[in-house]
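Peer 1: Compute the structure for the input listed below.
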Amino acid sequence: MTVAAHDPRPKKVQIADALRTEITDARLPTGHRLASLRDLAERFEVTTVTIGNALQILMDEGLITSVPTRGYFVQTPPIDADEATGPVKRDEINAINSEIRELAARVAELEKRAGQKGSA
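Peer 2: Predicted coordinates:
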């Protein structure tokens, strides 16, 4: 699949729209790991930088999350504060997601250190 040259939208937006459709149509379910940047770049016939920019759009929307050294994953669709029921609100969910990303980064750093000690 390539991005449309005649489409006035930037390539990153076209790619984000295509991936968003796959996520919202449940072709990419919650927890699904997206293809690598390189594989997505080949699929859409663009650079990995353009793919990274498209994925950033989806992260900003809360549709995917990045786990350092692991990849990009579809996350549970964000909940509007008006739609939230019970004691958990969107701010709390966002705070938890932020903590998860921080912990994942710490785990990746510890794994990196452990690998360096093992090779010494």
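Peer 1: contacts and neighbour counts: CA atoms only from here.
Peer 2: Fine.
Peer 1: Are we agreed that residue 92 is in a strand?
Peer 2: No. Going by DSSP: H, G, I helix; E, B strand; the rest coil, the assignment for residue 92 is helix, not a strand.
Peer 1: Please provide the structure for the following sequence as well, for comparison with the first:
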Amino acid sequence: MTHIKTLGMYETVLNDNLISKLKINLKSYMDFLKKIRQKIDEFCFNHMRMDGAQHLIAGILIYDVLKYLIPVWSAILITLIILVAKEVVLDKWIRKGVADWHDIIWGVIGLLLGVL
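Peer 2: Got it, this is the predicted structure:
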């Protein structure tokens, strides 16, 4: 019986050590996630204009509507075509806006977020 109590004590000490290590690892993981979020926020605030946000939302919305109407791969392809065609046809050829490749990138990021 004494041996079992001693074993139980060792198990308790072992569990306490494991828990303290997990707390340390969890804290460092949370700090890591906080740093990543700060970098993403900094990037978005410094590099994303309001127009980029509109293209991001458009990429998400176009894909989300199309995925219910047609197969997923077709929805992805048509969304890409719409995003590129808007920049090339409307902005560059018809001159209804300013053609910018950043807009296409933000639209594709929106598409990727919609797929996820």
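Peer 1: Now the TM-score, please.
Peer 2: After superposition, the two chains reach a TM-score of 0.31 (TM-score structural alignment, normalised by the length of the second structure), with 57 aligned residues with a CA RMSD of 4.1 Å.
Peer 1: where along the second structure do the helices fall?
Peer 2: Counting by DSSP state H, the second structure has helices at residues 2-47, 50-69, 72-85, 101-115.
Peer 1: Deepest-packed of the ones you listed, please.
Peer 2: Most buried of the helices of the second structure by mean neighbour count (mean count of other CA atoms under 10 Å) is helix 101-115; its value is a mean of 19.
Peer 1: Pull the residues that contact that helix.
Peer 2: Around helix 101-115 of the second structure, the neighbours that count as contacts under CA atoms under 8 Å, 6 or more residues apart in numbering are 51-53, 55-61, 63-64, 76, 79-80, 83-84, 87.
Peer 1: That helix versus helix 2-47: what angle between them?
Peer 2: 150 degrees (axes from the mean of the first three to the mean of the last three CA atoms, to 10 degrees).
Peer 1: Distance from the chain centre to helix 101-115 of the second structure, please.
Peer 2: 11 Å (CA atoms, centre = their mean, to the nearest Å).
Peer 1: between that helix and helix 50-69, how big is the angle?
Peer 2: Using the same axes, to 10 degrees: helix 101-115 of the second structure against helix 50-69 is 40 degrees.
Peer 1: tilt between helix 101-115 of the second structure and helix 72-85?
Peer 2: Interaxial angle, helix 101-115 of the second structure versus helix 72-85 (the same axes, to 10 degrees): 160 degrees.
Peer 1: So which residues of the first structure form helices?
Peer 2: Taking DSSP H as the criterion, the first structure carries its helices at 11-24, 37-44, 48-60, 90-119.
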